[in-house]
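K.L.:
Predicted model and sequence below, questions to follow.
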Amino acid sequence: MSDRKARPFLRALTVAGLSLALMLPAGSAFADAGFRQWVESFRTTATQNGVSGATFDRAFRGITEIDPVVLEKARFQPEFVAPTWDYFDNRVHDESVATGRQMARQWKPWLDRIEKRFGVDRHILLAIWSMESNYGEILKRDDVMRSVVRSLATLGYADKRRAKFARTQLIAALKILQSGDIDESHLTGSWAGAMGHTQFIPTSYQAYAVDMDGNGKRDIWSSVPDALGTAANLLAKNGWQSGRTWGYEVVLPPGRKFPSGSMSLDKWASIGVKRANGKPFVSGSDQAELKVLDGRQGPAFLVIKNFSVIKRYNNADKYALAVGLLADEIAGYGGMVQDWNRPFTKLSFVERQELQQRLSQYGYYSGKFDGKIGSGSRSAIMAYQAKIGMQQDGHPSMEVLSRLRRNQ
């Protein structure tokens, strides 16, 4: 809310009272009253921005208090900074590749149509689907999916850092309801309001959502064709080059420095940079930039235009590279030639699940056996390492799993 519109509310509460209201549990009558007053004030903002009163009232029916889980997630600042290998191990693995290939077969007729309409490689879309929602599996989890309206209203009311973003997204979410594409009971998303199989925030949905299956609704929540078509539309409208790759893993010649900007692939080749698999670059005139995410001794990549287009989905080099690498593996092009710098023997996805199961069996771990190594898994590994006298690094290693298998 603007400062001008906030004044009546601020006059009703002292500064100390306002702080207390935000710190009190959601069940507190005082906190609830403040939230309900904010909702009523925001109703005016929404109607001034093209949302009907009826739509607003329908959207907020039954929402009388903030969502404390949303604030908990918004305030959580992880202490652990994931090394490069950890980010990719949790996203590009044998399970995500196998499921991607299964989905490629299952949705082939629709992927054919989407590829023909938008010109975006199907394997890139499948990789994004995996990265964003684990091929839709996250949408089935009640502990993850929340009311988009309540989540954004909570952030708009109680999170100063995200308030402006949340209010903008809330207006967009209300307009999505007003359009009839989805009803309020199915307008669900992450704690920050990312929605559907391909996790679009409301404003991005408004800009790119398509009705791929032709049923009159742009339903990225329950229609896989709509969700993948919407992702393809985003990439296409941001300059995706059809028939081109995202980049190449390369081998760098030893003992020399490289420019930070872009050069043609032919120019890179002329100074000794070669593809890691020994094949020639497909189009030597393509402008490419060097990416070394794990130090000079780690794997290196030359990335071209489509890499930057993937970053319009998520503006992070790690994200775009994970999408590209996963897409290549789903397509059958093979994985990386050089592994990330890791100080341990890597586990397969199934072995990582086994690691979690055995840690749970011995009382160190209480989370899901999902093969993803997060803070809970790392803490459990460190506790076990301390018990048996190993270095407490928290790494999901074959060394740790072997000791667990011996029940030591």
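P.N.:
Everything's here; your move. Residues are numbered from 1 along each chain as shown.

K.L.:
Please make it C-alpha for all contacts and neighbour counts, starting now.
P.N.:
Noted.

K.L.:
Would you state the strands of this structure in chain order?
P.N.:
For the chain, the strands defined by DSSP state E cover 146-147, 188-189, 247-251, 262-264, 274-275, 287-291, 300-303.

K.L.:
Now tabulate these in JSON lines and tack on mean neighbour count and distance to Ser52.
P.N.:
Below are the strands of the chain laid out as JSON lines (neighbours: other CA atoms under 10 Å; distance: least, CA to CA, whole Å):
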{"stretch": "strand 146-147", "mean neighbour count": "22", "distance to Ser52": "20"}
{"stretch": "strand 188-189", "mean neighbour count": "24", "distance to Ser52": "21"}
{"stretch": "strand 247-251", "mean neighbour count": "21", "distance to Ser52": "47"}
{"stretch": "strand 262-264", "mean neighbour count": "16", "distance to Ser52": "50"}
{"stretch": "strand 274-275", "mean neighbour count": "20", "distance to Ser52": "57"}
{"stretch": "strand 287-291", "mean neighbour count": "21", "distance to Ser52": "48"}
{"stretch": "strand 300-303", "mean neighbour count": "23", "distance to Ser52": "46"}
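
K.L.:
In JSON lines: those, plus distance to Gln385.
P.N.:
Shown next, in JSON lines, are the strands of the chain (distance: least, CA to CA, whole Å):
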{"stretch": "strand 146-147", "distance to Gln385": "37"}
{"stretch": "strand 188-189", "distance to Gln385": "37"}
{"stretch": "strand 247-251", "distance to Gln385": "35"}
{"stretch": "strand 262-264", "distance to Gln385": "45"}
{"stretch": "strand 274-275", "distance to Gln385": "40"}
{"stretch": "strand 287-291", "distance to Gln385": "35"}
{"stretch": "strand 300-303", "distance to Gln385": "33"}
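
K.L.:
And here is the other one:
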Amino acid sequence: MSDTCPMPDTLLRPPRSSLALTLASLVLASLVAWTAPAAARAPSKRPVADNTELTYAGRAEAMALADEIAQRHGLDAAWVRGHLAQARVLPAVQRLVMPAPAGTAKDWAAYRARFIEPRRVRLGAQFWREHAAWLRKAEQLYGVPAEIVVGIIGVETFYGRHMGGFRVLDALATLSLDFPSGRRDRSAFFREELGQLFVLAASEGLDPASLRGSYAGALGLPQFMPSSWNRYAVDFDGDGRVDLHNNVPDVIGSIAHYLAEFGWTRGLPTHFEVRPPEDATRRAELLAPDIVPSFTVQEFLDRQAWLPEAATEHTGLLALVELQNGKQAPSYVAGTSNFYTLTRYNWSSYYAMAVIELGAAVAQAVQSQAATAPLSAGRTH
């Protein structure tokens, strides 16, 4: 989905369904930061009143940024200036982009429970049945299984029920020009996304102010950042345009295309069960690269980690992925390169596991419904 700003697993607020979007769920790998003139480059540190009517009209650094965007992307400067002048400063966005309070414990069990729950599984099964042909086509073309695509849409937007209500122009302008102090400055990333928003609007003939999404600027059912829309979205049904808000075939194809572009391997599992070494030093060695696959199966075994028989046939590299459970013992999986690819959609192992497990639960529900359908159809009332 979706180019998003890389944030660590420490940001484990519930995404979309309760807080629109969290930056932990908005992470993609296309971080193309560009150099703007000095006046446009330095984010404003002025305090911003909680007043959504405060706009960027009259702000010299905003107009300098508009001119840079126009020049960089070959857009009409007056058009970019006019729209950016109408963008509103959103203090709510500044608050939401801040990290969780220091000392907030990660809890995979609690995070998982937000997504693998009956209503989301039921709606996922309904989505799968309604769009099964497009899911099959995406898997045939890109090699990405239906359960992964369905899992992403379910985690990202609850199958389109929570796509975000912020004007993306306002959100990206705020994070470009008034990124809050107190955390690592990501304004360069959001400036690039603001420019990509104008490119998207110009290419699709849209009013930039008409597009709504997350507080971090993500759009549509897959929550693609504007740069991801421009680079990876596809016209999957061949109707001549790309629509990630209302056209489900385009959404399915674009997610699968995105993952394929980031290295998804057809037929490869995302992970294997694992018991990490009891010895803390050996366990730390396996954990050191974090979620990047770095060790062979034999190197896992040499460090006295246990893997199931299916994993011993795996010829690629693995990563020992730790999922903390608050005060309880952590959970572990051995992630393959496909697990790592999922984290390119969102740089969070917790997110990747939620997608995997929601997709698996939905697949099981679909299979169960298919098995009982003939019995139900034959009953008389």
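P.N.:
Perfect, thanks for sending it. This structure is a prediction, so every number in the text was calculated from the model and none was measured.

K.L.:
Could you report the TM-score for this superposition?
P.N.:
Superposed pair, TM-score by TM-score structural alignment, normalised by the length of the second structure: 0.71. Supporting alignment: 315 aligned residues with a CA RMSD of 3.5 Å.

K.L.:
and of the strands of the first structure, who's closest to Ile201 of the first structure?
P.N.:
Ranking the strands of the first structure by proximity to Ile201 of the first structure (CA to CA) places strand 188-189 first, at 8.7 Å.

K.L.:
got the contact list for that closest one?
P.N.:
Here strand 188-189 of the first structure makes contact (CA atoms under 8 Å, 6 or more residues apart in numbering) with Leu139, Val144, Met145, Arg146, Ser147, Val148, Met195, Gly196, Gln199.

K.L.:
Ok, stretch 119-139 of the second structure next?
P.N.:
Outside stretch 119-139 of the second structure, the residues that reach it (CA under 8 Å, 6+ apart) are 144-146, 149-151, 154, 158-159, 248-249, 252-253, 256, 358, 361-363, 365-366.

K.L.:
Which of those residues fall in helices?
P.N.:
146, 149-151, 154, 248-249, 252-253, 256, 358, 361-363, 365-366 (DSSP state H).

K.L.:
quick one on the thing from earlier: type out the PyMOL command that picks the buried ones from the contacts of stretch 119-139 of the second structure.
P.N.:
Buried members of the contacts of stretch 119-139 of the second structure, defined by 16 or more other CA atoms under 10 Å, are picked up in PyMOL with:
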select buried, resi 144+145+146+149+150+151+154+158+159+248+249+252+253+256+358+361+362+363+365+366
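
K.L.:
Just tell me the aligned range of stretch 304-324 of the first structure in the second structure.
P.N.:
Using TM-score structural alignment, stretch 304-324 of the first structure corresponds to residues 336-356 of the second structure.

K.L.:
what about the matching stretch, start to end distance?
P.N.:
13 Å (CA to CA, to the nearest Å).

K.L.:
Then stretch 140-159 of the second structure?
P.N.:
End-to-end for stretch 140-159 of the second structure, by CA to CA: 22 Å.

K.L.:
Which stretch of the first structure is that stretch matched to in the alignment?
P.N.:
So stretch 140-159 of the second structure is aligned with residues 116-135, judged by TM-score structural alignment.

K.L.:
Then stretch 189-204 of the second structure?
P.N.:
Stretch 189-204 of the second structure maps onto residues 165-180 of the first structure, going by TM-score structural alignment.

K.L.:
ok, which stretches of the stretch 1-150 of the first structure are helices?
P.N.:
3-12, 15-23, 29-48, 53-60, 68-75, 84-89, 94-106, 108-118, 122-133, 148-158 (DSSP state H, counting those that start in this stretch).

K.L.:
Among those helices, which comes closest to Val251 of the first structure?
P.N.:
Val251 of the first structure lies closest to helix 84-89 among those, at 18.4 Å (CA to CA).

K.L.:
ok, average deviation of the closest one from the second structure?
P.N.:
With mean CA distance after the TM-score superposition for the first structure, helix 84-89 of the first structure departs from the second structure by a mean of 1.6 Å once superposed.

K.L.:
Can you give the distance of that helix from its chain's centre?
P.N.:
14 Å (CA atoms, centre = their mean, to the nearest Å).

K.L.:
Would you mark the buried spots in it?
P.N.:
So, applying 16+ other CA under 10 Å, buried residues of helix 84-89 of the first structure: Thr84, Asp86, Tyr87, Phe88, Asp89.

K.L.:
Can you list the neighbours in contact with the match of stretch 140-159 of the second structure?
P.N.:
91, 96, 100, 103-104, 111-112, 114-115, 136, 139, 197-199, 228, 231-233, 235-236, 240-243, 323-324, 326-328, 330-331.

K.L.:
Name only those of those residues that count as buried.
P.N.:
Buried among the contacts of stretch 116-135 of the first structure by 16+ other CA under 10 Å: 91, 96, 100, 104, 111, 114-115, 136, 139, 197-199, 228, 231-233, 235-236, 240-241, 323-324, 326-328, 330-331.
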